[in-house]
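**Q** Dropping the sequence and predicted coords here.
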Amino acid sequence: MPHYDVVILGAGAAGMMAAIEAGRRGRSVLVVDHARYAGEKIRISGGGRCNFTNINATTDKGRDRFLSANPRFALSALSRYTPDMFIALVREHGIAFHEKTLGQLFCDGPATQINTMLLGEMRKAGVTLVLETSVESVSRDESGFAVQLSTASITCDSLVVATGGKSIPKMGATGLGYQLATQFGLRLTETRPALVPLTFETGALEKLRDLSGIATDAIVRHGRTAFEEALLFTHRGLSGPAILQISSYWREGDAIAIDLLPHQDAGEVLRAARQATPKLQVQTVLGNVLPRKLAQLLGDELGMTGMIGDFSDKKLALVEARLKAWTLKPVGSEGYRTAEVTLGGVDTRDLDAKTMTARDVPGLFFIGEVVDVTGWLGGYNFQWAWVFAEDKSLAATLSGPIEAWMQG
């Protein structure tokens, strides 16, 4: 029966990075994934350009952009592996990149360059990669772990679960990581789709039907949380970066408020139009600052017609309120089918923040998306995955046999 120092379940971003570091430290490493290719989420990310990190991810402000039942849990790992460290690896491989907006870094070329880089580093580190192979069972005794694969039985000293979450099941996402956590007595926090488009009931969709495909800049709010980015109307509801961001905070039954004129005084815009162009219809005035079909819908919703010169201050105030806080109530989201990440996961109370090992199960690690740490849109989740590349505490732990934990 083949034996490895380290077996990593999952050939995604976190799994490959952990494998590279463990291999560099002389460990015998096997990475197992049921998918046909490694790094499938990397390949499709960023519209095929891979938003591989965010330069703000490990700044003081950036550290608040990771959601968790224990928001401080990720700080230790994030402080040890910064975006600059991953950028240095990207540059070493000659991959050209650019900053798009808000600190987001994208490849100039295809996202597959990142996969090629990681696979090359794994080969250099002597890592063995096995694809199209499923995990049938895992057990543990004093000598380590026994893993029954669909193709063979193997054993290992350390088992790293990097299986990701439930998002995008058509790409092979499963709940294996959560099942293993439960098997070994670790708690789970509630899981739900995040960074996902929001949907509306049939009546609301009928009103919004003509807006499908229209995008506009907006500030989208849920409670005290707000995101200023693009908003996109779809045939199911709302999408775009601002909506994906707010979806991580939104809950069923809640409303969202949309400011359609970010950083503009809507009242001033309307009063100026009343003075300068009093014979224009209100929808026409709105169409000068918003997409025409959206302007028409807002005018229809308010039930206001006529020339803006005839509008009283009170009527203008109603239009202003709609422009600055258009309130909509989604009924759901598109679910894991299109969600970029899974919110929630393995409870961080059961993991050591420095090593990511299960507190009560020596040699068992959970890393990446399977853990209850979820970043904002814009490269934050990849940075959470990359931290295991040179996480010295994790790597040092992976460098010794299971007895090291028994004695610790």
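**A** Cool, got the structure.
**Q** Every contact and neighbour count from this point should use C-alpha atoms.
**A** Will do.
**Q** Was I right to think Ser333 contacts Arg192?
**A** No: under the criterion of C-alpha atoms under 8 Å, Ser333 makes no contact with Arg192, lying 10.0 Å away.
**Q** since we're on Gly267, how many residues are nearby?
**A** As a burial measure, Gly267 scores 18 neighbours (other C-alpha atoms under 10 Å).
**Q** Could you find the closest non-adjacent residue to it?
**A** Leaving aside its sequence neighbours, Gly267 sits nearest to Glu320 (C-alpha to C-alpha, 6 or more residues apart in numbering; 5.5 Å).
**Q** moving C-terminal of the strand or helix carrying that neighbour, what's the next helix or strand?
**A** Using DSSP states H and E, Glu320 sits in helix 313-324. Once helix 313-324 ends, the next helix or strand along the chain (criterion: DSSP H and E) is strand 326-328.
**Q** Give me the contact list for the helix or strand just after that next one.
**A** Downstream of strand 326-328, the first helix or strand assigned by DSSP H and E is strand 332-333. For strand 332-333, contacts defined as C-alpha atoms under 8 Å, 6 or more residues apart in numbering pick out 193, 196-200, 252.
**Q** Take those residues and keep only those in strands.
**A** 193, 198-199 (DSSP state E).
**Q** Out of those, which end up buried?
**A** Neighbour counting with 16 or more other C-alpha atoms under 10 Å marks 193, 198-199 as buried within those.
**Q** Export these to CSV and append columns for distance to Leu364.
**A** As requested, these are exported to CSV (distance: C-alpha to C-alpha, whole Å):
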residue, distance to Leu364
Pro193, 26
Leu198, 36
Thr199, 39
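**Q** which one of these sits closest to Glu21?
**A** Pro193 (30.3 Å; C-alpha to C-alpha).
**Q** That closest one is in contact with Ala339, isn't it?
**A** Yes: between Pro193 and Ala339 there is a contact at 5.5 Å, judged by C-alpha under 8 Å.
**Q** let's bring in a second model and compare:
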Amino acid sequence: MNSKVYDVLIIGGGAAGLMAASVCAKRGKTTLLLEGNKAFGKKILISGGGRCNFTNLFATHENYQSENQHFFKSALKRYSPYDFLDLVEKYKIEYVEKKAGQLFCKQSARSIVEMLVSECEKSGSELVLNTKVLSVGKLDDLFQVQTASEEFQARNLIVATGGLPIAQIGGNDFGLGLAREFKLATTEVDPALVPFKLKDSLLKKTSALSGVSLPVRIFNERISFDEDLLFTHKGLSGPAILQISLYWNVGESVTIDFLPTENSDDLISYKKSHPKRSIDTFLKSRLPKKFVEYWCQRECLSLVKKLADYSNDELIASIEALKNFSVNPAASEGYRKAEVMRGGVSTDEISSKTMEAKSVKGLYFIGEVVDVTGQLGGFNFQWAWASAHAAGQSII
């Protein structure tokens, strides 16, 4: 057994873990971080196509999903996107703003990992790679953390182990299991921000569209998104699908509006101006050619029939079909393709101000392992930074 007793031991060297280590050490706490992989921040490195969408300037509580829609407000308010951006600018990391406040590294996500590691090392954190935690116990006021080579002791334990997505870079349920060992409740977990698989009957008809992308409005009874949709050889993907997947349960349908900026009146007006043209001419000026060919075949729309030969009611029905296409996905593509895990350690068990377990003094859960999941667009990284900051600042 290592005879040293640390003020804080952190399990997990991803976004939340590294952030927590730097915050704790800056406050003078002796801090040890254990990471099972050969490198820190593997999820950071692969995110955003290797450029890491590290925050969103417009992040608010409305961008998050949890059984308790108030839980995350405190941490997000106390550590804003601009707080993290100050750190990025301090390190002179070049970044670009893409859609709707999404900030990406201009060069490589590696600069974010290097920045976090540097912050830890400068403040005196001990960072250890290739060290998987086998078990955790608590004796009196000390946590006993067992690895393959030795046992460590700490007065406080921060669990930043992430979730189940992408097992090949270390995704697992260790944090959930640890919570249950300490008698803490967990919510049901599912893959989120994940592509959909289509049922074979529909997939046979859409397979020719693989690679076609188009802007849509996608919605269900709970929420709506205006984003791009991508047809794949397995089903549907793209930002629109990833977004709605956070609010989707197996067995439910979603509705797609393939003409989000048009309505039936536009087609009626077009008919008046161009009575001799066909309906596919109207559609091809607004939608990808391949998709229009698929849709006309699906709806048995004539490519030679003139618009003047359609009644207004027929044209309205055609547009409404495009604007209210209901899909019942067969399944998601699972944790292998999911960007995050929905669900986790129940927020009923954790203080929203400190991230500390209410029933276990000194035990903290941060980041993805907690039942807080953000939408696509940098919101999950912002939750990692904010929850880590809340925990790090509260440790006595």
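**A** That came through fine. Bear in mind that the values here come from a model prediction, so they are computed numbers and not experimental data.
**Q** circling back to that earlier point, tell me the residues that contact both of Pro193 and Ala339 of structure 1, please.
**A** Ser167.
**Q** What is the neighbour count of the closest residue to Thr186 of structure 2 other than its chain neighbours?
**A** Leaving out its chain neighbours, the residue that sits closest to Thr186 of structure 2 by C-alpha to C-alpha, 6+ apart is Val345, at 4.3 Å. Here the number of neighbours of Val345 of structure 2 (other C-alpha under 10 Å) works out to 27.
**Q** cool, Thr101 of structure 1 as well?
**A** Neighbour tally, Thr101 of structure 1, other C-alpha under 10 Å: 11.
**Q** That one maps to what in structure 2?
**A** Structural alignment (TM-score structural alignment) places Thr101 of structure 1 against Lys99 in structure 2.
**Q** spatially speaking, which residue is in the middle of structure 1?
**A** Nearest residue to the geometric centre of structure 1 (C-alpha atoms, centre = their mean): Val341, 4.4 Å.
**Q** Contact partners for it?
**A** 165-167, 193-195, 369, 374.
**Q** separation between it and Ala152 of structure 1?
**A** Using C-alpha to C-alpha, to the nearest Å, Val341 of structure 1 is found at 31 Å from Ala152 of structure 1.
**Q** Can you tell me how far the closest residue to Leu67 of structure 1 other than its chain neighbours is from Ser248 of structure 1?
**A** Using C-alpha to C-alpha, 6+ apart and skipping the chain neighbours, the partner closest in space to Leu67 of structure 1 is Thr374 (5.0 Å). Distance of Thr374 of structure 1 to Ser248 of structure 1, computed by C-alpha to C-alpha: 9 Å.
**Q** between these two, who's got more neighbours?
**A** More crowded of Thr374 of structure 1 and Ser248, by other C-alpha under 10 Å: Thr374, with 26 against 21.
**Q** ok, that one to Asp254 of structure 1 distance?
**A** 21 Å.
**Q** With Phe233 of structure 1 instead?
**A** 19 Å.
**Q** Lys324 of structure 1 too?
**A** Lys324 of structure 1 is 18 Å from Asp254 of structure 1, by C-alpha to C-alpha.
**Q** Looking at these two, which is more packed in?
**A** Lys324 (21 against 14).
**Q** Ignoring the adjacent residues along the chain, who's closest to that one?
**A** Nearest to Lys324 of structure 1 is Asp259, by C-alpha to C-alpha, 6+ apart, at 4.1 Å.
**Q** my read: the one you found touches Thr216, true?
**A** No: applying C-alpha under 8 Å as the test, Asp259 of structure 1 and Thr216 come out as separate, 10.6 Å apart.
**Q** between the two, who's got more neighbours?
**A** Asp259 (22 against 15).
**Q** And the residue nearest to Lys324 of structure 1, what's its match in structure 2?
**A** Aligned partner of Asp259 of structure 1 by TM-score structural alignment: Asp257.
**Q** What residues does that match make contact with?
**A** Neighbour list for Asp257 of structure 2: 216-218, 322-325 [criterion: C-alpha under 8 Å, 6+ apart].
**Q** and what of Gly368 of structure 1?
**A** 13-15, 162, 164, 384-385.
**Q** Going through these, which ones are buried?
**A** 13-15, 162, 164, 384-385.
**Q** As TSV, those residues with secondary structure and distance to Arg36 of structure 1 would be great.
**A** Below are those laid out as TSV (DSSP: H, G, I helix; E, B strand; the rest coil; distance: C-alpha to C-alpha, whole Å):
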residue	secondary structure	distance to Arg36 of structure 1
Ala13	helix	15
Ala14	helix	18
Gly15	helix	15
Ala162	coil	17
Gly164	coil	16
Trp384	helix	24
Ala385	helix	21
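**Q** Turn those into CSV, columns for distance to Phe184 of structure 1.
**A** Shown next, in CSV, are the buried ones among the contacts of Gly368 of structure 1 (distance: C-alpha to C-alpha, whole Å):
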residue, distance to Phe184 of structure 1
Ala13, 24
Ala14, 21
Gly15, 20
Ala162, 15
Gly164, 17
Trp384, 24
Ala385, 23
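**Q** Closest one to Leu75 of structure 1 out of the residues you listed, please.
**A** Nearest to Leu75 of structure 1 among the buried ones among the contacts of Gly368 of structure 1, with distances taken as C-alpha to C-alpha, is Trp384, at 10.0 Å.
**Q** Skipping adjacent residues, who's closest to that closest one in space?
**A** Closest to Trp384 of structure 1 by C-alpha to C-alpha, 6+ apart is Gly368, at 6.5 Å.
**Q** Would you check how far apart the one you found and Phe382 of structure 1 are?
**A** From Gly368 of structure 1 over to Phe382 of structure 1 (counting by C-alpha to C-alpha), the distance is 9 Å.
**Q** got it, and Ala215 of structure 1?
**A** Taking C-alpha to C-alpha, one finds Ala215 of structure 1 at 26 Å from Phe382 of structure 1.
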